[in-house]
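Chemist: model the structure of this input:
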Amino acid sequence: MCSDSNSKRLYRRTAEWALETFWINVTNSSSLFIRGGGDIFIRIESKNMRRAHRAVTLKYFSSSLRVRLFSSSSSESSSSSTSGKFADVCVAIGSNLDVREGEDADSSSRFQHFHVALRLLQERGFEIKKLASVYETKPVDTLIENQPKFLNSACVLRHPREWSVLECLGKMKDIEREMGRDVYNTDKGPRVIDLDILFSEKEPMVRYDPPPFPSSSSSSLSSYEKKFWLEVPHGRIKERAFVLAPIADLTEKMSFDKSGDVSITMANQMTAMARLWKEEERRIMQTPTKNFEEASEDDILLQRVAPFKRNMRLEPYEGRAKVMGVLNVTPDSFSDGGVFNTSVSTALRRAEQLADEGSRIIDVGGQSTRPGASRVSAADEIARVAPVLEAICERFKNDPRNIAVSVDTFYGEVVKVADAIGVDIINDVSGGDWDEGMLSAVANTKVPLGYVLSHQRGNPQVMSKNASYPVGSVAKTVGDEIASQYLRKVLPSGISAWRCWIDPGFGFAKSEEQCVELLSDLKDVRASLAKNECGGLAKAPMLVGMSRKRFVGNMLVDEKRKDVPKDARDVASAAAAIVALMNGANAVRAHDVKLHADIAKVADAVAASKRKTGSYE
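Modeler: Reported below is the predicted structural model:
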């Protein structure tokens, strides 16, 4: 391909991108020419052709011979004029090791490594645009046995357009080194953090092989160009389910952009890989390495996980319904106000009863948020919940049933106290709107606790007046508004989608008819989050709270329209819960825990059957 005798031609077919790629070692610009037919677009990445090893073919057509050469300056100026001052990269992230050499990491420390990496990326000038779900995966493609499982995900980062993809890689290698990884060790063994560039908007196809030996010609290269290999798109994406699955989360509502002469873009590359994953997802997701009847949790190849206990394993949640037991230590909650707030010992006995009946989460609340309820101060709420939280957290800290404790609050000061006591989950019905210190407190918990992001419109005094939705679009609108809250306030506050659970807010600024419609169309909440490019948030655990609420009771009334007492709504509540679990929910908040635990087992059995028959969704 090049007439210079020192230049070599390397050709390969990359079928997934539907193009032919030519890597060219350019040593003399006057010697470059093309033999054969076809229409080949080439972009030389080397400025003024001073650097070798970096050239890419952008597109191949079957027509008469034509060659277009773009200098770096002309192509970059053209790109900048259309894309502004910033560009995006898609980055894979993984971890399976604690900072201390040789020690296995539990998911809490691996999960913390993810968040430390996000913080360091932001400190180095990257902006977090979108995060995929978190996956737990068995180590693959390694000769090192008995490695801990990996946590894997991916993200889209924005960076100044003047940065090359190689400069981006260098910053990521700095982060890996700062977090304790030997960046020159390529044995594919355990690692505290792993950051790999998968795709680049600015440089959608590029390869760099550093010179094997120092020479005078490499004296002008940066330290990163001398040390690190780089290929974009990453050459082994197709082989790795733990990379394909997060890419699909990030591109769920993308479609191919066929406009313009050059269709090889980061968006199209990601969309192609997402489509490939859709073909493999049913076969791989939550599939064990042995027969279902013999398989244990350790045999699962790949599954989404979410924060549950603060210092124990992240837990899978799809097809594993959880029950959150309600424990109100208030005098005025709509169902059980004044029942369990008489003493700490009374509340603790109730917590033990909830756990015995099948609750995996005990949700402690210190004030009522029913429509029209009066607000209690943060100090009064702390006085109510702090002693109860201390007793319950101590009681279940080492319980083999792995019971999580959540605090139901919208106050930042309550979050700080609860975090110091040792709760596992923050259940915020306000979406961060009712107290200006809430999101900051959640963002700065000692470890990245799970955070329930709920839909609402206004506080309890005004929410009933805000129940106005287009007919037939309640679920879609709820998803749109959760997406807006996350993108405008939650993510910029430093709370990642990796930490979030979502709650569509049954009864919060919704009429009884609208609640029924929301239940019927619950899947549309996730679809709306995906359409709004929320990435992994669209796949986050969904918690629903319908237990004993008025809209449930009103579905039972007869022709006499006699109101159904709250404690007579439990069976109907469980029926609504099973509908929710079959439509995308993963956890149900309940007063009658035993009844809801039974229906959760039914939902899990149906989900397991779908996995066995290959109809996983």
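
Chemist: okay, CA-based contacts and neighbour counts for the rest of this
Modeler: Will do.

Chemist: my guess is residue 413 contacts residue 377. True?
Modeler: No. Using CA atoms under 8 Å, residue 413 makes no contact with residue 377, being 10.3 Å away.

Chemist: give me the more crowded residue out of these two.
Modeler: residue 413 (19 against 11; other CA atoms under 10 Å).

Chemist: how about that one, secondary structure?
Modeler: Classification of residue 413 using DSSP: H, G, I helix; E, B strand; the rest coil returns helix.

Chemist: ok, the spatially closest residue to it that is not a sequence neighbour - how many residues close by?
Modeler: Distances taken as CA to CA, 6 or more residues apart in numbering put residue 378 closest to residue 413, at 6.6 Å, once the chain neighbours are dropped. Neighbour count for residue 378, taken as other CA under 10 Å: 19.

Chemist: please apply the same query to residue 433.
Modeler: By other CA under 10 Å, neighbour count at residue 433 equals 19.

Chemist: using the three-state scheme, assign it.
Modeler: Put simply, residue 433 is coil when judged by three-state DSSP.

Chemist: one step back: how about the residue nearest to residue 413, what does it touch?
Modeler: Counting by CA atoms under 8 Å, 6 or more residues apart in numbering, residue 378 touches 411, 413, 414.

Chemist: so which of those residues is the closest to residue 394?
Modeler: Using CA to CA, residue 414 comes nearest to residue 394 of the contacts of residue 378, at 18.1 Å.

Chemist: pick out the residue closest to the middle of the protein.
Modeler: The centroid of the chain falls nearest to residue 133 when counting by CA atoms, centre = their mean (2.8 Å).

Chemist: my read: that residue touches residue 541, true?
Modeler: No. Here residue 133 lies out of contact with residue 541, judged by CA under 8 Å, at a distance of 10.2 Å.

Chemist: correct me if wrong: residue 254 contacts residue 273.
Modeler: No. Counting by CA under 8 Å, residue 254 stays clear of residue 273, with 11.3 Å between them.

Chemist: quick one, which of the two is more surrounded?
Modeler: Neighbour tally, residue 254 and residue 273, criterion other CA under 10 Å: the higher count belongs to residue 273, 20 against 17.

Chemist: ok, the closest residue in space to the more buried one that isn't next to it in sequence to residue 462 distance?
Modeler: In space, residue 273 comes closest to residue 244 once its chain neighbours are excluded; the distance is 6.4 Å by CA to CA, 6+ apart. In this view, residue 244 and residue 462 are 45 Å apart by CA to CA, to the nearest Å.

Chemist: and residue 522, by the same measure?
Modeler: 25 Å.

Chemist: the two: which is more packed in?
Modeler: It is residue 522, of residue 522 and residue 462, that has more neighbours when counted by other CA under 10 Å, with 24 against 14.

Chemist: how much space separates the more buried one from residue 474?
Modeler: From residue 522 to residue 474 the distance is 9 Å (CA to CA).

Chemist: also residue 114?
Modeler: Taken as CA to CA, the span from residue 114 to residue 474 is 35 Å.

Chemist: tell me the contacts of residue 475?
Modeler: Residue 475 is in contact with 517, 518, 521, 522, 523, 524, 525, counting by CA under 8 Å, 6+ apart.

Chemist: please give the structure of this sequence too, so both can be compared:
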Amino acid sequence: MIIPPAARLYFRPTAFIDAASGAAGRSLRLAGGPLHFSALEVIALLGGKRVAQPLIPVARLHAFLATLDEEQQAAAHAILARLTAPRAPLALGPRTIRLDRPQAMAILNMTPDSFSDGGVHIGDPAAAAAAGMAMVEAGAAILDIGGESTRPGAATVAEDEEMARTLPIIERLAAVGAIISIDTRKAAVMEAALAAGAHIVNDVSALCHDPRALELVARAGCPVILMHHLGTPATMQDAPRYEDVLIDVHDWLEARILAAEAAGIDRARIIVDPGIGFGKTLRHNLALLNGLSLFHGLGCPILLGASRKRLIGALSNDAPADRRLGGSIALALSGAAQGAQLLRVHDVFETVQALDIWRGLHDAAFT
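Modeler: Here you go, the predicted model:
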């Protein structure tokens, strides 16, 4: 297939195989993780439209690259280097989180109004900390603590209230060695949480909401999760529209990575999240989930947060949030099967067990 010289190219790893032994030259390892891919879907974009979408076996990749013009070849080699480069482990206080396997990030909301677990631990830091430690014991690598709901339609919470909800729990959990992520859009909350013992900033606005956030995270030198969103929690589900949701979200995250790097944040400390449910329809969410492996080309670990979300209910007879365990595990395994390094989940024990079985099956294929 002839690719127009002016087309921008995107590469999505696919055709994953169980074992790479005996497949030399016919597969590549994805991001230093357990998966190997034997083909690439090449998406050629011209004038904002897909003009070609060939599936190129890895065995024929060099021949395909030779058909491209010089600029396309250079871009392709840069993307391929990012697709295959191992993701550096996260060195966080007393522990190191390896990213050569999928890890669970547990959700611990200190809010009265989060869509699934709002109000469970509000006003009881001791009980919240005990719940957090139980999730660590169940296999969570990271605890993601938030004091402001960002569900569709949620109202903004004042900084001091957000701190009052989260800091006592962070202090308790940091004191016993838990790895903690602070889920916030506000620089003041980020700063206070990091001082209290948090290790990671998880910002659903990708450091867009607060003008101080970029500089603060750069100065702190901590890992940061940049999540795609459209609008604000109050408006994001008001008829969201995209030209091509997979490409649009990829390009938006790429722009946020470049902005973070310009502010002094090392790309090796950046994690990307496509923002399932944040300004997306069911069709948009499914396109992102099915095309998730495209985001490895950004050269950053991928976080997938789909646990108990509305799309599960939409696909399963409107099941309420507390009856979406099966769907949550299905989406977690789908993410792992496309190389997602972090899975943000409510149901830690069940998800970690599912991942253990997935890894056991995969490891057995090598032997």
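
Chemist: give me the TM-score for this pair.
Modeler: Remark: TM-score between the superposed chains equals 0.75 [TM-score structural alignment, normalised by the length of structure 2]; 305 aligned residues with a CA RMSD of 3.0 Å.

Chemist: and the helix or strand hosting the residue nearest to residue 273 of structure 1, how far out from the chain middle?
Modeler: Counting by DSSP states H and E, the element that carries residue 244 of structure 1 is helix 241-250. Centre-to-centre, helix 241-250 of structure 1 and its host chain are 10 Å apart (CA atoms, centre = their mean, to the nearest Å).

Chemist: check which element follows it along the chain.
Modeler: helix 266-284.

Chemist: residue 13 of structure 1 belongs to a strand?
Modeler: Yes. Residue 13 of structure 1: assigned to a strand according to three-state DSSP.

Chemist: what's the span of stretch 529-542 of structure 1 from first residue to last?
Modeler: Stretch 529-542 of structure 1 has its terminal residues 12 Å apart, counting by CA to CA.

Chemist: ranges for the strands of the stretch 1-150 of structure 2?
Modeler: Under the criterion DSSP state E, counting those that start in this stretch, the stretch 1-150 of structure 2 contains strands at 8-17, 28-29, 36-46, 49-52, 55-57, 90-92, 95-97, 103-109, 142-146.

Chemist: which residues in structure 1 does the fifth one align to?
Modeler: It stands for strand 55-57 of structure 2. Aligned by TM-score structural alignment, strand 55-57 of structure 2 corresponds to no residues of structure 1.

Chemist: and residue 124 of structure 2, how many neighbours?
Modeler: Residue 124 of structure 2 - counted by other CA under 10 Å - has 13 other residues nearby.

Chemist: mind checking how far it is from residue 75 of structure 2?
Modeler: Going from residue 124 of structure 2 to residue 75 of structure 2 by CA to CA gives 52 Å.

Chemist: swap in residue 101 of structure 2?
Modeler: Counting by CA to CA, the gap between residue 101 of structure 2 and residue 75 of structure 2 amounts to 27 Å.

Chemist: which of those two has more neighbours?
Modeler: Set residue 101 of structure 2 next to residue 75 and count neighbours by other CA under 10 Å: residue 101 wins out with 17 against 14.

Chemist: who's in contact with the aligned residue in structure 1 for residue 179 of structure 2?
Modeler: Matched across to structure 1, residue 179 of structure 2 falls on residue 404, judged by TM-score structural alignment. Contacts for residue 404 of structure 1 were tallied using CA under 8 Å, 6+ apart; they are 308, 309, 360, 361, 362, 396, 423, 424, 425.

Chemist: try it again with 7 Å
Modeler: Counting by CA atoms under 7 Å, 6 or more residues apart in numbering, residue 404 of structure 1 touches 308, 309, 360, 361, 362, 424.

Chemist: ok so, going back, what residue in structure 2 is paired with the residue nearest to residue 413 of structure 1?
Modeler: Match for residue 378 of structure 1 (TM-score structural alignment): residue 159.

Chemist: all helices for the stretch 151-300 of structure 2, in order.
Modeler: Ranges of helices in the stretch 151-300 of structure 2, per DSSP state H, counting those that start in this stretch, are 159-175, 187-196, 213-220, 245-262, 282-290.

Chemist: switch those helices over to CSV; also include distance to residue 117 of structure 2.
Modeler: Formatted as CSV, the helices of the stretch 151-300 of structure 2 follow (distance: least, CA to CA, whole Å):
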stretch, distance to residue 117 of structure 2
helix 159-175, 15
helix 187-196, 21
helix 213-220, 27
helix 245-262, 28
helix 282-290, 22
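
Chemist: just among the contacts of residue 475 of structure 1, which is most surrounded?
Modeler: residue 525 (28 neighbours).

Chemist: leaving out the residues flanking it, which one is nearest to that residue?
Modeler: Distance criterion CA to CA, 6+ apart; nearest residue to residue 525 of structure 1, sequence neighbours excluded, is residue 479 at 4.3 Å.

Chemist: alignment lookup: that neighbour to structure 2.
Modeler: That one, residue 479 of structure 1, aligns with residue 250 by TM-score structural alignment.

Chemist: again, but for residue 415 of structure 1
Modeler: Here residue 415 of structure 1 is matched to residue 190 in structure 2, going by TM-score structural alignment.

Chemist: and its match, how many neighbours does it have?
Modeler: There are 25 residues near residue 190 of structure 2, going by other CA under 10 Å.

Chemist: check residue 13 of structure 2 too.
Modeler: Residue 13 of structure 2 sits with 29 neighbouring residues when counted by other CA under 10 Å.

Chemist: residues contacting it?
Modeler: So residue 13 of structure 2 contacts 37, 39, 40, 41, 293, 294 (CA under 7 Å, 6+ apart).

Chemist: again, but for residue 268 of structure 1
Modeler: Residue 268 of structure 1 is in contact with 256, 257, counting by CA under 7 Å, 6+ apart.

Chemist: what helix or strand is residue 158 of structure 1 on?
Modeler: strand 150-160.

Chemist: what's the matching range in structure 2 for that strand?
Modeler: Under TM-score structural alignment, strand 150-160 of structure 1 has no counterpart anywhere in structure 2.

Chemist: now do that strand against helix 241-250, angle only.
Modeler: 50 degrees (axes from the mean of the first three to the mean of the last three CA atoms, to 10 degrees).

Chemist: which strands or helices does strand 150-160 of structure 1 pack on?
Modeler: If contacts are counted by 3 or more CA pairs under 7 Å, 6 or more residues apart in numbering; DSSP states H and E, strand 150-160 of structure 1 sits against strand 86-95, strand 127-131, strand 134-137, helix 241-250.

Chemist: closest one to residue 440 of structure 1 among these?
Modeler: For residue 440 of structure 1, the closest of those is strand 127-131, at 17.3 Å, according to CA to CA.

Chemist: and the closest one, what other elements does it pack with?
Modeler: Strand 127-131 of structure 1 packs on strand 150-160, going by 3+ CA pairs under 7 Å, 6+ apart.
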